[in-house]
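S.K.: coords below, sequence missing:
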């Protein structure tokens, strides 16, 4: 059996995609990474950019991404509290990898809307 470096299991991952998905798993994590590409954001800014996310879920996903070392949290120790989130170098490379997915989604959005509408109608 021949294996390729990008597909052989390393560190408990079945492949590179498995490793990536373990970091970005969660409905909102890819959006957080995408929106932080433009620079650090405060919690409220991120919350406004991601309509539909609850505070509980966004806070947890930010903590997960920080634990995975793809974003950093800076607490300015001020009153009122001021905290912002920024990509680490690892996070920047991951966010840049998400951009082609965004492009694909934009280019195929009309078709996706049609597909999802048909799925809802048949449900």
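M.R.: Okay, I see it. Predicted, not measured: the structure shown is a model, and the values here were computed from it. Numbers count the residues shown, from 1 in each chain.
S.K.: going forward, measure contacts and count neighbours with C-alpha atoms only.
M.R.: Will do.
S.K.: who's in contact with residue 74?
M.R.: By Cα atoms under 8 Å, 6 or more residues apart in numbering, the contact set of residue 74 is 83-85.
S.K.: strands of this structure, start to end?
M.R.: Assigned by DSSP state E, the chain shows strands spanning 41-42, 71-75, 83-87.
S.K.: which one of those strands is the most hemmed in?
M.R.: Highest mean neighbour count among these (mean count of other Cα atoms under 10 Å): strand 83-87, with a mean of 20.
S.K.: got the angle for that strand vs strand 71-75?
M.R.: 160 degrees (axes from the mean of the first three to the mean of the last three Cα atoms, to 10 degrees).
S.K.: so how far is residue 112 from residue 63?
M.R.: 31 Å (Cα to Cα, to the nearest Å).
S.K.: er, residue 31 I mean
M.R.: 18 Å.
S.K.: which one of the two has more residues nearby?
M.R.: Using other Cα atoms under 10 Å, the more surrounded residue of residue 31 and residue 112 is residue 31, with 17 against 13.
S.K.: before we move on, the earlier item: in TSV: the strands of the chain, plus distance to residue 99.
M.R.: Output for the strands of the chain, formatted as TSV (distance: least, Cα to Cα, whole Å):
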stretch	distance to residue 99
strand 41-42	18
strand 71-75	17
strand 83-87	15
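S.K.: check it against this one:
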């Protein structure tokens, strides 16, 4: 889920390094927030740029939330990266099944179902 835009002054001071110019994807849990960040990785053998995704947590349980998001990124990279993505907004989404690649993002109306096929 997209998070709030990050002001340029926060980036310039090195407080945050958002993934995109407009800000960063983030999640909240209780009074904590975790957002994605990006840094250059090692170039490939043919000179192409690569990047590493990181997670930064803020708040009383920010480190634990960042660890949880990091674990989910690793699961996606290992198990689902090569699969196609399907996003749906059904009236009744059914149950989530993360092991099979089916995730349900609860919202007040029309939950979002994400399936890695």
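M.R.: Looks like it arrived, so ask away. Bear in mind the structure is a predicted one, so any value in this text is a computation, not a measurement.
S.K.: care to give me the TM-score?
M.R.: Put the two chains on top of each other and the TM-score (TM-score structural alignment, normalised by the length of the second structure) is 0.30; 52 aligned residues with a Cα RMSD of 3.7 Å.
S.K.: picking that back up, looking at the strands of the first structure, which is nearest to residue 103 of the first structure?
M.R.: Of all the strands of the first structure, strand 83-87 sits nearest to residue 103 of the first structure, with 20.5 Å by Cα to Cα.
S.K.: I'd guessed residue 83 of the first structure sits against residue 72; true?
M.R.: No - the pair formed by residue 83 of the first structure and residue 72 falls short of the contact definition of Cα atoms under 8 Å, at 10.3 Å.
S.K.: now whichever helix in the second structure runs longest: buried residues?
M.R.: Ranked by residue count under DSSP state H, the longest helix found in the second structure is helix 62-75. For helix 62-75 of the second structure, a neighbour-count test (16 or more other Cα atoms under 10 Å) marks 62-63, 65-66, 69-70, 73 as buried.
S.K.: picking up where we left off before, how about the strands of the first structure, which one is nearest residue 20 of the first structure?
M.R.: It's strand 71-75; of the strands of the first structure, that one is closest to residue 20 of the first structure (Cα to Cα) at 14.6 Å.
S.K.: burial count for residue 113 of the second structure?
M.R.: Neighbour number of residue 113 of the second structure under other Cα under 10 Å is 20.
S.K.: ok, and the closest non-adjacent residue to it?
M.R.: Distance criterion Cα to Cα, 6 or more residues apart in numbering; nearest residue to residue 113 of the second structure, sequence neighbours excluded, is residue 104 at 4.5 Å.
S.K.: surely that neighbour meets residue 112?
M.R.: Yes - with contact defined as Cα under 8 Å, residue 104 of the second structure reaches residue 112; the gap is 5.7 Å.
S.K.: quick check: longest helix of the first structure.
M.R.: The first structure, longest helix under DSSP H: helix 89-107.
S.K.: buried sites along that helix?
M.R.: So, applying 16+ other Cα under 10 Å, buried residues of helix 89-107 of the first structure: 91-92, 94-95, 98.
S.K.: again, but for stretch 54-63 of the second structure
M.R.: Of all the residues in stretch 54-63 of the second structure, those buried under the rule 16+ other Cα under 10 Å are 54-58, 62-63.
S.K.: out of the residues you listed, list just those in strands.
M.R.: Using DSSP E, those in strands are 54-58.
S.K.: widest-spaced pair of these?
M.R.: Longest span within these, Cα to Cα: 54 and 58, 13.5 Å.
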